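Asks: Please work out how this folds:
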Amino acid sequence: MPAVRLADGDLNYLLEGPAGAPVLVLSNSLGTDLHMWDVQMPALTRHFQVLRYDTRGHGQSLVTQGPYSVEQLGRDVLALLDALDIAKAHFCGLSMGGLIGQWLALNAPERIARLVLCNTAAKIGAPEVWNPRIDTVLAGGAQAMRDLRDASISRWFTAGFAAAQPHQVEPIVGMLAQTSPEGYAANCAAVRDADFREQLADIQSPTLIVCGSLDPVTTVEHGRFMQQRIEGAQLLEFHAAHLSNVEAGVAFTQALLDFLNQ
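Replies: Here you go, the predicted model:
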């Protein structure tokens, strides 16, 4: 796959779709990679140049010493846009990717056209949740990542979907088992430390907030909190757990297209 050389390593990406079409950036969740968006690609690439990338510490991108910050991850996106000569793009991020989207909309608003924040929050979890996970992963290495994979199925997907669609679930949770423990822990710290609750009102990009009605990680209430503070923000709720783009599938993709093509 192509990569952009950053100051400290390579950022892996894929750019697909018709040249000259508007650019849509897709940003992965914690513990996945750019292939978490595979189900969306056939429809999206009919309308957009879709830029997917592996967040630092994930997939085939660089793994540097942590902890990371969401600012650092956001600056990686800006470096990617600069390297590809993309002045402005739509941005869609899920969970950790949604935190990156909030940072970009607040700190580089001229680069973000429309913003989609999926299964995310202005603040996700508390240190007492993240710190033990960081310690466990750093101590347990690859085995700890495999253990996390099994524990994450119930957070990422509803029980019914996981039972009925194992061919969709297994490749996604397999990404977690293959994620670098060091990279995962460094990104856990970035999520732990991010807090945009007092800044949301400064977001000016037209914004769509997507929630899963059965998401145990970033709840519908988290979505409503953001909607109430981002002027004009729309909110959609799907019958899904944390990875609504996979579980809601076609409906998620259509809602994304409807919003971005307004």
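
Asks: Please count neighbours and contacts with C-alpha atoms only from this point.
Replies: Will do.

Asks: following the helix ranked longest in the chain, which helix or strand shows up next?
Replies: If you go by DSSP state H, the chain has its longest helix at helix 127-156. Tracing the chain past helix 127-156, the next element assigned as helix or strand by DSSP states H and E is helix 159-164.

Asks: what's the following helix or strand after that following helix?
Replies: With DSSP H and E, the next secondary element past helix 159-164 is helix 166-178.

Asks: which helices and strands does that next one pack with?
Replies: helix 127-156 (3 or more C-alpha pairs under 8 Å, 6 or more residues apart in numbering; DSSP states H and E).

Asks: which other helices and strands contact the helix it packs on?
Replies: Where contact means 3+ C-alpha pairs under 8 Å, 6+ apart, helix 127-156 is packed against helix 166-178, helix 181-193.

Asks: For residue 114, find the nearest of these.
Replies: Nearest to residue 114 among the helices and strands packed on helix 127-156 is helix 181-193; the distance by C-alpha to C-alpha comes to 22.5 Å.

Asks: From the helices and strands packed on helix 127-156, pick the one with the highest average neighbour count.
Replies: Stretch with highest mean neighbour count among the helices and strands packed on helix 127-156: helix 181-193 (a mean of 24; mean count of other C-alpha atoms under 10 Å).

Asks: one more, for comparison:
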Amino acid sequence: MRIADLGDLKVHYRIDGNPDGRPVVFANSLGTDLRLWDQVLPLLPQGLKYIRYDKRGHGLTELTPAPYSMGTLVRDAERLMDHLAVKDALFVGLSIGGMIAQGLAVKRMDLVRAMVLSNTGARIGQPAMWDDRIAAVRAGGIEALADSIMERWFSAPFRKTDQFHAWRNMLVRQPAEGYMGCSAAISGTDFYTPTSGLRLPTLGIAGSDDGSTPPDLVRETVDLIPGSQFHLIRKAGHLPCVEQPEEYATVLTRFMQDVGHV
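Replies: Next up is the predicted model:
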């Protein structure tokens, strides 16, 4: 178990693969921790340095009072990478992690040489929607929203599996304050203009059954960046790395090869 002391925040992270390899950094979705990538990592190329971390208020990373700003979450990723002396990484972000990826690429091009925007958008939802969710969590905890979240996260067949229940448990066991804090960060973010100025290799990944960030939103976002690629994973919702890890790993590996990261 590794903890990076960033002064005002202690961040839980994990490194797999070759500690001297080219870095790949993963950022998770709202309501999940770094275990989100457990099924994908063993299927990726050997010889790379795979870095995962729990964002502020999630997993084993320190909990701070809500609300958070996207700038704060981007700065957390930036400081972690500086702490680990990581540059020129391939940054893989899912949902809010994809927003962090966009913000980090705009701010620190020395840290990000290519990025994967998975199940995300330059803007996700509307402030009023997020205000309602935050109010519901404040009143009844994450459990109050869990069933509706699961419908957006996973396809109907996956929701009938035993594995599904573990992911529901992961969601409801995240700190409510961290969930509300990150929800506020998403609510206040509109990256359409800054993302349209990016010029770096980018892959968009969407799930056909994603009820949180539909394929059209992901495609619209990556289309802001000239030369970007897009891949649709069928029979998957908001977390295709969970429902279709083999296809996700294949697509990610191909992108790594295309950009010369392998």
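
Asks: How alike are these chains, TM-score-wise?
Replies: The pair, once superposed, lands on a TM-score of 0.94 when counted by TM-score structural alignment, normalised by the length of the first structure; 257 aligned residues with a C-alpha RMSD of 1.3 Å.

Asks: For the longest helix of the first structure, buried residues please.
Replies: Using 16 or more other C-alpha atoms under 10 Å as the test for burial, helix 127-156 of the first structure gives 130, 133-134, 136-138, 142, 144-146, 148-149, 153-156.

Asks: Would you mind giving the helices and strands packed on helix 127-156 of the first structure as TSV with distance to residue 21 of the first structure added?
Replies: As requested, these are exported to TSV (distance: least, C-alpha to C-alpha, whole Å):
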stretch	distance to residue 21 of the first structure
helix 166-178	28
helix 181-193	32
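
Asks: Nearest to residue 203 of the first structure among those helices would be which one?
Replies: helix 181-193 (19.2 Å).

Asks: so how far does the following helix or strand past the closest one sit from its counterpart in the second structure?
Replies: Downstream of helix 181-193 of the first structure, the first helix or strand assigned by DSSP H and E is strand 207-212. Mean deviation of strand 207-212 of the first structure relative to the second structure after superposition (mean C-alpha distance after the TM-score superposition for the first structure): 0.4 Å.

Asks: Would you mark the buried spots in whatever helix or strand comes next after strand 207-212 of the first structure?
Replies: Remark: after strand 207-212 of the first structure, the chain's next helix or strand is helix 220-229, criterion DSSP H and E. For helix 220-229 of the first structure, the neighbour count (16+ other C-alpha under 10 Å) marks 220, 222-224, 226-227, 229 as buried.

Asks: Make sure residue 98 of the first structure is indeed in a strand.
Replies: No - checked against DSSP: H, G, I helix; E, B strand; the rest coil, residue 98 of the first structure lies outside a strand; its state is helix.

Asks: who are the neighbours in contact with the residue lying closest to it once chain neighbours are set aside?
Replies: In space, residue 98 of the first structure comes closest to residue 117 once its chain neighbours are excluded; the distance is 4.8 Å by C-alpha to C-alpha, 6 or more residues apart in numbering. Taking C-alpha atoms under 8 Å, 6 or more residues apart in numbering, we find residue 117 of the first structure in contact with 92-95, 97-98, 101-102, 207-210.

Asks: Could you dump those residues into TSV and include neighbour count and distance to residue 55 of the first structure?
Replies: Supplementary listing: the contacts of residue 117 of the first structure in TSV, determined by neighbours: other C-alpha atoms under 10 Å; distance: C-alpha to C-alpha, whole Å:
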residue	neighbour count	distance to residue 55 of the first structure
92	25	13
93	22	11
94	27	12
95	24	12
97	27	8
98	26	12
101	30	12
102	30	15
207	25	22
208	24	22
209	25	21
210	25	21
